[in-house]
Every structure is written in structure tokens, then in C-alpha cells.
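Undergrad: got a sequence here, can you build the structure:
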Amino acid sequence: MRLLLVEDDNHVAAALSAVLAKHGFVVVHARSGEQALQALLPAANEGKPPFGVVLLDLGLPDQDGFQVCGKIRKISSTPVIMVTARADVRSRIHGLNLGADDYVTKPYDTGELLARIHAVSRRVPSEEEPERAADASPDLGRLSIETDTRRVTVDGSAVQLTRKEFELLALLAQRPGVVFRREQIISEVWRTSWAGTGRTLEVHVASLRHKLGMPALIETVRGVGYCLVVPPAHQGQ
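TA: The predicted structure follows:
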């Protein structure tokens, strides 16, 4: 996911960009409100994936972040998360009323920030991706996943999964063949950045392979993460 980070402090931006990159984000850094607005214009992103989220600091050198948020809403529906030291209730309310999708105060827990990023990107699709919101479940051959009912079947037979097993499978099934980094999976499914969750992830992957009866369905990409592979019987049809 491409993410627009609007932050005038280069040291803060560099540290946060490193964390976000580790979790699979491609970060574009804007140091002012004007740079942020220019980055969101369609002409600036021709041929590039749209931004999934904007992280917007309020203390910018050229204009207040509240003003920037209002201007963003006139040109884009990209989710905006205000990330600021202003913790008073009035600022929170004002930001949300201007169109921000979330409001996070500094200092923040990195795991919580990552969870909020993933949450708003799921529930607020950008205008550049209207087909994603209405897109049907991907064609997975023998495997069927119904996200609304949380029902999973293999060859028409229902498979009982735990809540986390379902969320893990549904995440991988969003983009079959695409490798999801371990950190990204842990962030989205377990809402944490704690490295100790890695063992829990491995256990859930093993359990899914066993319950679905398709050991090759979830491929381990050593040192990176996991991806869902369409069952061979379906490939080439």
C-alpha cells in the first residue's frame, strides 16, 4: 500500500517511514501542506497505485493541518488519519468534522497506529479504486470464502475455522499469489507489532493447512511471509 506521510520534522518522518516500510508500506513523504495536496492530484500519480491512507500532522510550516484536511476532502476521498500532539477533545472533534477518518495523538503505540491504518483503508476505499469495494470474492477454485457470513468451504463442504484463522485466510485471499509480509499479517490480524506473535502466526498457518486439507494452499516465503496459492486443479482452466 502506498501511504502519504505529511510531516515537517524530518527525523520523525524518517523513523516512522522506516517502521512503515518494514510493515510493507511504500511511503511518500510531504513536508508541507502544499506538497501533500500536490501529491494527491491525479496528475502526480499517473501510472502509480493510489494512496491507501494519508497520515497528516497538524503542525505544518505553511498552513494548519486542519486546513489541509479540508482541502484534501475537496479533491480526494483517500482516508486521512490525523497524527498530532493536540490531545484536547475540541481538536479531535474539529478534525473528524472536517473529514478525517481517525485521530491519533502523540506519543502513540506503533502497533495501534498500524492497526488504525489498516482499519481505515479497509472501510474507506479511495475514489481511484471503486471496483475494489464492489468486487466479488476472488476465484479460488476448490476454496470458497464468504466474507459476509464468514463461511469457508472446500469442494462445497463447510470448514469450521476460528475467528483468527478466518481473518488470516481472508487476508491472504484478497490477493492470491501476492506475498504478505509477516509483520503486515500480524499487524492486520492480531492488531499488534509484537514480534512474539510470529510463533502464533506459524501455528495458525499450520492449522489452516490441516483443516482445509490443502497443505500447498498457503506458501511460506522464507524470510518474508506467506502467500495464498490457487489450488493446482484450478490453474490453467
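Undergrad: use CA for all of it now, contacts and neighbours both
TA: Noted.
Undergrad: count the residues that sit near the residue nearest to Gly59 when sequence neighbours are not counted.
TA: Counting by Cα to Cα, 6 or more residues apart in numbering, Gly59 lies nearest to Gly65, which is 6.2 Å off, once chain neighbours are set aside. Gly65: 23 surrounding residues under other Cα atoms under 10 Å.
Undergrad: surely Gly65 meets Leu58?
TA: Yes - counting by Cα atoms under 8 Å, Leu58 is a contact partner of Gly65 at 3.8 Å.
Undergrad: intersection of neighbour lists for those two?
TA: When contacts are counted by Cα atoms under 8 Å, 6 or more residues apart in numbering, Gly65 and Leu58 have no shared neighbour.
Undergrad: grab the nearest non-local neighbour of Glu129.
TA: Pro50 (7.9 Å).
Undergrad: my guess is the one you found contacts Leu4, does it?
TA: No - Pro50 is beyond contact range of Leu4, at 9.9 Å (criterion: Cα under 8 Å).
Undergrad: what segments of the protein are helices?
TA: With DSSP state H as the definition, the chain shows helices at residue ranges 10-22, 33-40, 65-75, 89-97, 110-123, 130-134, 163-173, 182-190, 197-212.
Undergrad: give the other helices and strands that the second one contacts.
TA: Right, the one you point to is helix 33-40. strand 2-6, helix 65-75 (3 or more Cα pairs under 8 Å, 6 or more residues apart in numbering; DSSP states H and E).
Undergrad: turn the ones you listed into CSV, including distance to Leu41.
TA: Putting these into CSV (distance: least, Cα to Cα, whole Å) gives the following:
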stretch, distance to Leu41
strand 2-6, 12
helix 65-75, 7
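Undergrad: for Ile185, which non-adjacent residue is closest in space?
TA: Going by Cα to Cα, 6+ apart, Ile185 has Leu168 as its nearest residue, at 7.4 Å.
Undergrad: residues in contact with the residue lying closest to Asp102 once chain neighbours are set aside?
TA: Excluding its sequence neighbours, the residue lying closest to Asp102 (Cα to Cα, 6+ apart) is Ile81, at 4.7 Å. Ile81 sits next to Val53, Val54, Leu55, Leu56, Ala100, Asp101, Asp102, Tyr103, Val104, Ile117 when contact means Cα under 8 Å, 6+ apart.
Undergrad: please generate a structure for the following sequence too, so the two can be compared:
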Amino acid sequence: MVSKILIVDDDKEIRNLIAVYLENEGMQTEKVEDAVEALKLLEKNAFDLIILDIMMPKMNGIQACMKIREERSMPIIMLSAKSEDMDKIQGLTAGADDYLSKPFNPLELIARVKSQLRRYKKYNNEPVVNKSVLEIGDLIINADTRQVWVQRKEVRLTPKEFDILELLGRNKGIVLSVSKIYEAVWKEDFFKSDNTVMVHITKIRDKIEANPKNPIYIKTIWGVGYKL
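TA: Model (predicted):
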């Protein structure tokens, strides 16, 4: 099956250059100049991988990556004219799978694209039976019935506790910041001094963890956030 790649960059020359190299490798490409247009395109089309620039007008690549990761798991390779480690960390924390600084060697980008596609297809070639049911070890989350089970025993969560757990479950392995969790669940702007998320995480752990002080499901990534 031919791989479909979405290229998101406000520089037309870079978009066209990347597309030429990818298409020479037998891949299909779609090019857009900003993240807002990319998100609209993702609502209607399926892609195997996204090449996403960080510095763009309207919405930057970090924001777009976090938005994409709310629902989609295809590989994302981020591009940036900056080479600072902090930019790379931010990109990977937001959910990117790889990062490449500009100017880059197109052949290196192609090699990274192929590597990510191989990994993604290897671990995602089984059909998903029910996307509303998430299974993480002995933890089962049913988004349709809003029920949770741990080791076959049902656990009662409040609506907000369930929303947080489901958000973490749908982003399994991805570190979500406290502000990201708060804004996704409460639909409000986050204030740095607010400890609401931490309090709810503590309550969830008390209900789903055998030992809340040594959790196996919800991990704290100090200075960054939480992941499932």
C-alpha cells in the first residue's frame, strides 16, 4: 500500500522539495502551508505520517502536534530552523516521534520517514475492534459507557476523573502537561498556581492503583506532566 504523507510548512520551496523526494520514493504527498489547514485536512483524510514545521503563522507546530495527538497516533516528524535542545524537547514532549533541524539533508529526512513508517506499520497492522474500549494492562476504559475496570473489578470515578483517565489512555505513552490536561478536561484557560489536576490525579490513583505511592498506571514526569 502506498504511504500518504502530509507536509505542513509555510515555506513553499521546502514543501515542494520534500514532496519531490518523497514522491521519487513512491509515496503520495499532500502539501499545506499552515497547521490550521492541516487540521481541517486531517478531519477528512487519513495519512500515514506528518512532516510538521514548528515556526508557522496562525498556529505553531507544537500546538498542532498536541491537537493531532488528542485523536491520532500516526508518526509526526517535526522540522525547525532552531537547533536548541529545548525546542527538540518541546517537540518530542508534545507528541512528535522525531525532530530534524533546518537546513537538513533531504536524504536524511527520507531515511527518517521510512524508519518511522516501518515502525508504525509494524505495530499498527492489526485492526482495531472497538476504539471506544481502551486496554492498558489490567486497566480497561470504556468511553461509551464511561466505566473503568481494574483486574476485572469495576472502579467508580467522577466525571472529571474519568475524563482525565480517558485523555491519558488515548495518549498512552505520551507525556501530557498539567496545563494541557486541565484545558482539555475543563475547557478553560489554565493558571499556573492551580493544583486541580494534581488533586484529581491523586484521587484517581487511590482508586485504580494497588499502591498509589508507587503507581504502575499513571506516571509522574517531574517538571513536565503525567503519562499513562
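Undergrad: now do the same for the residue nearest to Gly59 of the first structure: its match in the second structure.
TA: Here Gly65 of the first structure is matched to Gly61 in the second structure, going by TM-score structural alignment.
Undergrad: any idea how far Thr93 of the second structure is from its match?
TA: The gap separating Gly61 of the second structure from Thr93 of the second structure is 12 Å, by Cα to Cα, to the nearest Å.
Undergrad: returning to what we had before: the residue nearest to Ile185 of the first structure and Ser187 touch, don't they?
TA: No - applying Cα under 8 Å, one finds Leu168 of the first structure not in contact with Ser187, separated by 11.0 Å.
Undergrad: more neighbours: those two, which one.
TA: Between Leu168 of the first structure and Ser187, counted using other Cα under 10 Å, the more crowded position is Ser187 (24 against 20).
Undergrad: pick the most deeply packed of the helices and strands packed on helix 33-40 of the first structure.
TA: strand 2-6 (a mean of 22; mean count of other Cα atoms under 10 Å).
Undergrad: that strand to helix 65-75, inter-axis angle?
TA: Compare the direction of strand 2-6 of the first structure with that of helix 65-75 by axes from the mean of the first three to the mean of the last three Cα atoms, to 10 degrees and you get 140 degrees.
Undergrad: any idea of the angle strand 2-6 of the first structure forms with helix 33-40?
TA: Going by the same axes, to 10 degrees, strand 2-6 of the first structure makes 170 degrees with helix 33-40.
Undergrad: equivalent range in the second structure for strand 2-6 of the first structure?
TA: Using TM-score structural alignment, strand 2-6 of the first structure pairs with 4-8 in the second structure.
Undergrad: kindly reformat the contacts of Ile81 of the first structure as JSON lines containing distance to Leu40 of the first structure and neighbour count.
TA: Output for those, formatted as JSON lines (distance: Cα to Cα, whole Å; neighbours: other Cα atoms under 10 Å):
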{"residue": "Val53", "distance to Leu40 of the first structure": "11", "neighbour count": "24"}
{"residue": "Val54", "distance to Leu40 of the first structure": "9", "neighbour count": "27"}
{"residue": "Leu55", "distance to Leu40 of the first structure": "13", "neighbour count": "23"}
{"residue": "Leu56", "distance to Leu40 of the first structure": "13", "neighbour count": "27"}
{"residue": "Ala100", "distance to Leu40 of the first structure": "15", "neighbour count": "25"}
{"residue": "Asp101", "distance to Leu40 of the first structure": "17", "neighbour count": "22"}
{"residue": "Asp102", "distance to Leu40 of the first structure": "19", "neighbour count": "18"}
{"residue": "Tyr103", "distance to Leu40 of the first structure": "20", "neighbour count": "21"}
{"residue": "Val104", "distance to Leu40 of the first structure": "21", "neighbour count": "21"}
{"residue": "Ile117", "distance to Leu40 of the first structure": "18", "neighbour count": "23"}
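Undergrad: among the residues you listed, which are in strands?
TA: Counting by DSSP state E, those place Val53, Val54, Leu55, Leu56, Asp102, Tyr103, Val104 in strands.
Undergrad: just tell me what the fourth one corresponds to in the second structure.
TA: It refers to Leu56 of the first structure. In the second structure, Leu56 of the first structure lands on Leu52 (TM-score structural alignment).
Undergrad: now do the contacts for that match.
TA: By Cα under 8 Å, 6+ apart, the neighbours of Leu52 of the second structure are Ile7, Val8, Asp9, Gly61, Ile76, Ile77, Met78, Leu79.
Undergrad: and for the last one, the neighbour number?
TA: One way to gauge burial is a neighbour count; for Leu79 of the second structure, by other Cα under 10 Å, it gives 25.
Undergrad: need the ones in strands among the contacts of Ile81 of the first structure in CSV (columns: distance to Gly225 of the first structure).
TA: Listed next are these as CSV, based on distance: Cα to Cα, whole Å:
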residue, distance to Gly225 of the first structure
Val53, 23
Val54, 25
Leu55, 26
Leu56, 29
Asp102, 29
Tyr103, 30
Val104, 28
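Undergrad: the closest residue to Ala133 of the first structure other than its chain neighbours and Glu131 of the first structure, how far apart?
TA: Excluding the flanking residues, the one nearest Ala133 of the first structure by Cα to Cα, 6+ apart is Pro125, at 6.4 Å. To Glu131 of the first structure, Pro125 of the first structure is 9 Å away according to Cα to Cα.
Undergrad: what does Leu228 of the first structure give?
TA: 22 Å.
Undergrad: which of those two has more neighbours?
TA: Using other Cα under 10 Å as the criterion, Leu228 of the first structure and Glu131 rank with Leu228 on top: 23 against 10.
Undergrad: give the equivalent position in the second structure for Val26 of the first structure.
TA: Checking with TM-score structural alignment, Val26 of the first structure has Gln28 as its match.
Undergrad: for the second structure, list the residue farthest from the centre, please.
TA: Most distant from the centre of the second structure: Lys153, at 29.4 Å, with distances by Cα atoms, centre = their mean.
Undergrad: before we move on, the earlier item: want to throw the contacts of Leu52 of the second structure into JSON lines with distance to Tyr21 of the second structure?
TA: Output for the contacts of Leu52 of the second structure, formatted as JSON lines (distance: Cα to Cα, whole Å):
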{"residue": "Ile7", "distance to Tyr21 of the second structure": "12"}
{"residue": "Val8", "distance to Tyr21 of the second structure": "15"}
{"residue": "Asp9", "distance to Tyr21 of the second structure": "15"}
{"residue": "Gly61", "distance to Tyr21 of the second structure": "22"}
{"residue": "Ile76", "distance to Tyr21 of the second structure": "17"}
{"residue": "Ile77", "distance to Tyr21 of the second structure": "15"}
{"residue": "Met78", "distance to Tyr21 of the second structure": "17"}
{"residue": "Leu79", "distance to Tyr21 of the second structure": "16"}
